[in-house]
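In: One predicted model, sequence on top.
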Amino acid sequence: MKPVRVYFNRWFSVAYHYMNLIRENPDGVPFTIYATHPDINHMSLQGADIAETEPELTGLAYVEFCLDFCRRHAIDVFIPRLHMLEISRHIARFDEIGTKVLVCRDTELLESVMLKASFYERVRATGIMPVPEYRIVRSAEAFGEACRELGDMGYRVCFKPNDSEGGLGFRIIDNKRDHLADLFGYVTPYISLEEAQTILAKASSFPDLMVMELLEGDEYSIDCLSDGEGRLLAAVPRRKAGGRLRLLERHPDFLELAARVAETFRFPYNFNIQMKYNQETAKLLEINPRMSGGLHLSCLSGINFPYLAVKSALGGKVPAMELEADILATHIEQPVIVQRREYQLPERFN
């Protein structure tokens, strides 16, 4: 059987696990994994069979690079992370060369997901789940007013850029910090309102900030698998259980939520819903229209999310699946040789 050619562009380090999960699939389908990254020694590339250096490009120039790569290597399935929106806008060009792309084709939806405020409003309009109380600010003065307003409503306050990924730029307002202890302690996300406002006031401009209620309860990451039409095939709720522990559990409310999200938005293939409790209410943090950073842990459920997404994209039949038992899981670092250089020993050692 001719190996299926799969390409990952610039991904996080955990793509190493996704590549191996695809390669070690239960159907015995052979794969050749291709990957690119600006750093040829990046961890994500260590899981690839063929790796190349990726140029630092944006916009259409980056799409052209990806198209050329897929064309040159006759790629069957492309799994993008970087610049997904631009790739989605030009998806027809990948169709023309016969490359299936694991990306949401609804560019309007994809764009709204990347701007948290617009997506929160979209979710609020559907009524399928609660969203946090928030304000969008563009000035230091508005920032201070929003923090005080939410504080007066009884919330602890946090903020992050409206257009960001993961924990980038996330800070928690705490006006009772011991600055000397902070100086000699670990780096933390905490900052006082006065410090934050002073920094923002000194800037001529800054990206839109989302000031929001701090959700302080249990955090869940729900890894989901849909077919190419957005029909849900599997969902695994994964709770942070302290330190590196993660509990994969059959949480009925979140399994139902995953079904509602799939039915409402029709995200194809792999997507992830992040929820966090404030007291008794779980509220949306964000939805990632791609494989999550902890997806390899959810695969301990026996559901091979990366491989099944590829299989579905290629027209294979993927049945609906469920988590069969609660699983407490963790992870450890794994040493990997990136390069090996042989040396000729001096004669005195021979």
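Out: Right, received. Where do you want to start?
In: okay, CA-based contacts and neighbour counts for the rest of this
Out: OK.
In: show me the contacts for residue 319.
Out: The contact partners of residue 319, by C-alpha atoms under 8 Å, 6 or more residues apart in numbering, come to residue 233.
In: okay, now the one to match up with it:
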Amino acid sequence: MEPGEFEFYVTHERENSLISTVADHFGPEVFARKSNMPEGYVDWALEYCENHKINAFVPFLHRIALSAHRDRFAAAGVKLLTAGDHEIMQMIENKPAFLSKIAELGLKGTKYLPFRDLEEFDIAWGILRQQHDKLCIKPAKGIYGAGFRVIHEDLDDYRSMVSGAASSISINLLRYTLSRSDDRVNMMLMPLLEGIERSTDFVCDQGRLIDCVTRSKHADGSRKVAPDALHEDFARKIAAGLGLSGLLNFQTMEDAAGVPHILEVNSRTSGGIGQTIHAGVNLPLLFARSLTGRAYDRPVQQESCSVAENIRWARVG
């Protein structure tokens, strides 16, 4: 970025966060009483923006709640940068609703059946197990893979526990917990996709794709950043179909035939965004410049490279 082009104000719940080393202004994230959340956070964020004369606010916490208050921020001269309006944000964060929507856009999402209790699980299991050898579960809402489990029909639960296999659960233990719990969380039963996992970071503005970079994880442990025409087409259709704006991310997994299935869209910047610069494209800068209406000349060709998981080095392939 050019000297003085932008000025960044950053808040974080940890006062020793490394982001403080690059922010122009850094301060602690102030939380209201838990009983007053997320409304208290919305009020605090608006007051912070007004006091510091913020032009654009990119939230991480309470994005859905904030998206219902875009007019309040606009009235204060602040552009609140959620991926979409409140309805769109609610849909994105609800995986079944999102998968239904992208099917309407002609995109292939992962197959699933919903369940909330043991009876519904048994019905879903009876249907999908006849069609697929391996199945998995995850909550309809969640981030960072929380709640994802691969279901095993012959797993020793004790050995699983002491070995730290947190991503696995036996069908016996799963059925037992469902029968004993009073919670009724919306869950999804899905075929386990074991092909290449890809994560596409993309910048878009009111449904128009500006640029994207696709990262992939391979069976040998390698991670690559490379141009991917198919996932670029996915990004363009997702952005246009949902009218999205921001620096966002979506994920796919390949099935046994090598066909990628869309898993979800993240209405936030991904944790792996630092890897994308090795493709020769500065997505965060493009995002920032898109807010000012500045034109962007896309690189003639992205680079292909391998990257370490800790994002400390790159090798051009």
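Out: That came through, no problem. The shown structure was predicted, so the numbers you read here are calculated from the model rather than taken from an experiment.
In: For the stretch 151-300 of the first structure, which segments count as helices?
Out: Using DSSP state H, counting those that start in this stretch, the helices found in the stretch 151-300 of the first structure span residues 179-184, 193-202, 252-265, 295-298.
In: What's residue 11 of the second structure aligned with over in the first structure?
Out: Aligned counterpart of residue 11 of the second structure in the first structure: residue 36 (TM-score structural alignment).
In: Superposed on the second structure, what's the mean shift for the helix or strand where its match lies?
Out: Here residue 36 of the first structure sits within strand 31-37, counting by DSSP states H and E. Mean deviation of strand 31-37 of the first structure relative to the second structure after superposition (mean C-alpha distance after the TM-score superposition for the first structure): 3.0 Å.
In: Please enumerate residues in contact with that strand?
Out: Residues from elsewhere that reach strand 31-37 of the first structure (C-alpha under 8 Å, 6+ apart): 3-11, 19, 22-23, 44-45, 47-55.
In: following it, which helix or strand shows up next?
Out: Per DSSP H and E, the first helix or strand lying C-terminal to strand 31-37 of the first structure is strand 50-53.
In: quick check, distance from that next one to the centre of its chain.
Out: With C-alpha atoms, centre = their mean, to the nearest Å as the basis, strand 50-53 of the first structure stands 22 Å off its chain's centre.
In: In the second structure, which residue range corresponds to it?
Out: Per the alignment by TM-score structural alignment, strand 50-53 of the first structure matches residues 26-29 in the second structure.
In: cool, stretch 84-100 of the first structure as well?
Out: Using TM-score structural alignment, the residues of the second structure aligned to stretch 84-100 of the first structure are 63-79.
In: still on that earlier bit, of all the helices of the stretch 151-300 of the first structure, which one comes closest to residue 84 of the first structure?
Out: Each of the helices of the stretch 151-300 of the first structure has some distance to residue 84 of the first structure by C-alpha to C-alpha; the shortest is helix 252-265, at 17.0 Å.
In: Need the counterpart of residue 149 of the first structure in the second structure.
Out: In the second structure, the residue matched to residue 149 of the first structure (TM-score structural alignment) is residue 127.
In: Helix, strand, or coil at its match?
Out: Under the three-state scheme (DSSP: H, G, I helix; E, B strand; the rest coil), residue 127 of the second structure adopts helix.
In: Against residue 13 of the second structure, how distant is it?
Out: Counting by C-alpha to C-alpha, to the nearest Å, the separation of residue 127 of the second structure from residue 13 of the second structure is 45 Å.
In: cool, residue 170 of the second structure as well?
Out: Distance of residue 170 of the second structure to residue 13 of the second structure, given as C-alpha to C-alpha: 37 Å.
In: neighbour count winner among these two?
Out: Legend: neighbour count by other C-alpha atoms under 10 Å for residue 170 of the second structure and residue 13, higher for residue 170 (18 against 11).
In: what do we get in the first structure for the more buried one?
Out: Under the alignment (TM-score structural alignment), residue 170 of the second structure pairs with residue 192 in the first structure.
In: same question, residue 229 of the second structure
Out: Checking TM-score structural alignment: residue 229 of the second structure goes with residue 252.
In: what's the burial count for that match?
Out: By the criterion of other C-alpha under 10 Å, residue 252 of the first structure has 10 neighbours.
In: Many thanks, we can stop here.
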